[in-house]
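1. Got a sequence here, can you build the structure:
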Amino acid sequence: MPPAHPFDDDKLKEECGIFGVVGVSDAANFVALGLHALQHRGQEAGGIVTHDAEAGFNSARRFGYVRDNFTSQSVMETLPGPLAIGHVRYSTAGSKGQTAIRDVQPFFGEFSMGGAAIAHNGNITNANALRRELIERGSIFQSSSDSECIIHLMARSMGRSIPDRMEEALRKVEGAFSVVAMTRTKLIGVRDPLGVRPLVLGKLGDGWVLSSETCALDIIGAEFIREIEAGEMVVINDEGVQSHFPFRRAKSRFCIFEHVYFSRPDSILGGRSVYESRRQIGVELAKEAPVDADLVCPVPDSGTPAAIGFSQESGIPFALGITRNQYMGRTFIEPTEQIRNMGVRLKLNVNRGLIRGKRVILVDDSVVRGTTSRKIKEMILDAGAAEVHFRIASPPTAWPCFYGVDTPQREKLLAATMSEEEMRAHLEVDSLKFISLDGLYRAVGQANGRDADSPQYCDACFSGDYPVRPVDMLEQGFEMKAAE
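-> Reported below is the predicted structural model:
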């Protein structure tokens, strides 16, 4: 299946969003709305599993957007019941862009004590090793997803209940995982011991909600209660929420890139507005890397809050110098080489009357391969800009992520092979500056910056400091950063 924007491959992509509801009528409708709010976390495919006392378990899995698959009455009528979970995805494992419908979550398994479905956000870093061991013991895998390992581990557990089996399975899993799961009567949520990926708890009337982000609670009118803590498991049924911590307690290492790009700006992370964090990143950027210019322009849409903060701190006027085509969706014509060479012009257009003759500061969230940055720079110059200065709202992305983010191989990351000045020359801009890692930490509320001895977040994509060893990738020859 082709990507939504075959010429727009220069962004890191969060690979999954998860959502679950219990204790409401027509739970699937609420899940569909929640998944719609989480669509930015995965646009390749989605799935919903429900349970009804009379109809039992039912599921629907589709390629494409939630709005195109889970809004018709004919589909939603096949998903009755007061309990449901759902998932939206990019590819998490297996062949990128060649996903089979069997890889689309949630996954379902039938156990001796009843059925269970599970949806997973993150990445299992020892999935290959687990898969080999399970296959040697007779397991037969139906998908290429690393998440299926959890179902097989549960099947081999001797736990007396499905939550017990899930606990035992997840203790054997390494990496990053936020999980929503369901039995016939229970909604279950779990975060890995480091809490790398997000998961929040909400209240909806007499029912309960689990979601990757708070913005999905808002869309269904649910009250945000709290975040599920790192290493916590919650089991929710008619009696309420039961919480415990089945893993050895560890210091949280939440993904800092959620603040930079992945999460929606109207979500709350760690008690902090994502929008405010991004605005503050712009403030820090203006302090760290000032430049004389006429306009501060965001690269839409992810660069907008940081550009506002940069403008406010620097006193340089904010302007929408680039307009995004909000109706892009999937390319409406076959993406031939000629169309690909049009670059981002199908998605972005420059306001020529505003830009002509101006010294322009472009604020973007990140530089990955640098291909899109070069195209945008060319568009700005073609529109008559006198100067182009890039200010980037994250440190240089020099290391791949193995915890649930679609990242190029290290040699394809511009910052892995070039210094900041070499990147500036490569992009052919008048100046290029990234926020420092300390500056990013200050922007998200850590006044003293990053504690090198005990980092408060997972920032491996910037620092090369991996909180969980990527076992599978090391087996394939990946070389971690040498100890300093």
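
2. from here on, contacts and neighbour counts on C-alpha atoms
-> Fine.

3. Could you report the neighbour count for Ile316?
-> By the measure other C-alpha atoms under 10 Å, the count of residues near Ile316 is 17.

4. Another for comparison:
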Amino acid sequence: MYEIRGLNEECGVFGIWGHPEASELTYIALHSLQHRGQEGAGMVVSNGSYLFGARGMGLLTDALTKDQLRSLKTFPYAIGHVRYATTGGSELSNVQPFLFKSHHGDLGLAHNGNLVNAMNIRRALEDEGAIFQTSSDSEVFAHLLRRSKAGGKKARIKSALRQLKGAFAFVIMHEDSLTVAVDDHGVRPLMLGKIDGAYCVASETCAFAAINAEYIRDIEPGELITMTDDGIDFDRYTETDKPNMCSMEYIYFARADSEFRGTSTYTIRKALGKALYKEMDVEADIVIGVPDSSLAAAKGFSDASGIPQEQGLLKNRYVGRTFISPGQEARERAVRMKLSPVKDIVDGKRVIVIDDSIVRGTTSKFIVKALRKAGAKEIHMGVSSPPIKNPCYYGIDVSTHAEIIASKKSPEEICDRIGADSLTYLSVERMHEVYRTYGSRGECDACFTGKYPIEIIDQVLPQEKDLKTKGV
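-> Predicted coordinates:
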């Protein structure tokens, strides 16, 4: 199964401690994080003595029924999760938050990211008698936590976290506490907020805006925060601190109104568009952005170049995520359902099209073809990120090398493939210049450069494993 856009983020997480409307606020927050995952959603709540959960497949409105939400309504502690699968199949058993029961107490777990040593740990645990209930890498952490011999809850969490390699933002619920942790590179974002005296955490600040919570700050790499009825405790599970947040959070995944280190992604994307103008020497009549994530970059390009921005492409907002079978014709048909040119705007014009990324080239090829049919005189593609050449091991469903067009073709060859008059990518250097302007401490650019900040222990991507298993 393939998604036409080519890039998908694994999931979004939320947690809140000590609010009388915790479950309702969690539901609203998850709705604002729906763009981070549409395959499943769920919640786990606590009454201080026991944990209860509900989850389902599909969008949030389908995954959780009114009866389920009503049953969770009175609980003051809650965590939630929206999922897109990168590790583990698309099935209910892998939908989070996970809820584990034992005589030592209950455990709720939500995870954003991907563990690169999960397969090795899982094999070792299975050899020692562990039985796994899911195919998700996240369950590995629960087993490590349960087997830890460290004294005290926090010490056991620290012990388990130190055995993990990869990208993770964990939200961990016990009956009497909510603990959150971010990997020592901070690849996946996690934010701290507060509403009516209750602390909350979320993958993006747009969740705080949805519930009218205050955005306090980004949670730092290697940080461990525990919330109880006695207050909040700030700690670290490791002294290692090597900031490498995912570049694609800025470029594509996060909502435009979300903030990182106090700056909205809209502002950063606009700056990326301005930077692209410095590298794209093209004369044109209009600039158009591919909706929705490229509109800010197109605005920045327009402001820098003086070329007017127009809404030359419209998006059908009533078409959901369209999963389609492989095959160029089928993919193009799916793109056609979502995007269409405005003939009156592009007819007879020299057009610059700004997109945030190119993975397979299917969308770009369709856009160029459709704009030409609508009468565009010239079509110049500008991409507000460097060429994606490498798979991601840290929680983004970037295709295998075989499906990434820039891994085997030059920009000139890609330009010819999609039928554009020219194609310009933003350089890695200018991308980082923009990030540094807005307080960057270093971003992961492995999908562009192949320089992975975290050692890859499990050498095979989940998608590649699946293909080999199927004999492809």
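
5. What strand or helix carries the corresponding residue of structure 2 for Met76 of structure 1?
-> In structure 2, Met76 of structure 1 lines up with Leu69, judged by TM-score structural alignment. Here Leu69 of structure 2, judged by DSSP states H and E, is contained in helix 66-71.

6. Equivalent analysis for Ser277 of structure 1, please.
-> Here Ser277 of structure 1, judged by DSSP H and E, is contained in helix 274-288.

7. what about that helix, how far off from structure 2?
-> Following superposition, helix 274-288 of structure 1 is found to deviate from structure 2 by 0.6 Å on average (mean C-alpha distance after the TM-score superposition for structure 1).

8. how much space between the residue lying farthest from the centre of structure 1 and Ala385 of structure 1?
-> Residue farthest from the centre of structure 1, counting by C-alpha atoms, centre = their mean, is Gly357 at 38.0 Å. The gap separating Gly357 of structure 1 from Ala385 of structure 1 is 5 Å, by C-alpha to C-alpha, to the nearest Å.

9. follow-up on the earlier one: translate the residue farthest from the centre of structure 1 into the numbering of structure 2.
-> Using TM-score structural alignment, the partner of Gly357 of structure 1 in structure 2 is Gly348.

10. still on that earlier bit, mean offset of the helix holding Leu69 of structure 2 relative to structure 1 (after superposition)
-> On superposition with structure 1, the mean distance recorded for helix 66-71 of structure 2 (mean C-alpha distance after the TM-score superposition for structure 1) is 1.8 Å.

11. List the buried residues for that helix?
-> Neighbour counts over helix 66-71 of structure 2 (16 or more other C-alpha atoms under 10 Å) mark Leu69 as buried.

12. Repeat that for stretch 152-164 of structure 1.
-> His152, Leu153, Met154, Ala155, Ser157, Ile162, Pro163.

13. Would you point out the most distant pair within those?
-> Greatest spacing in these, by C-alpha to C-alpha: His152 and Pro163 (14.2 Å).

14. For stretch 452-459 of structure 2, list every residue counted as buried.
-> For stretch 452-459 of structure 2, a neighbour-count test (16+ other C-alpha under 10 Å) marks Tyr452, Pro453, Ile454, Ile456 as buried.

15. Give me the spatial nearest neighbour of the first one, chain neighbours excluded.
-> Same thing as Tyr452 of structure 2. Using C-alpha to C-alpha, 6 or more residues apart in numbering and skipping the chain neighbours, the partner closest in space to Tyr452 of structure 2 is Ala446 (5.0 Å).
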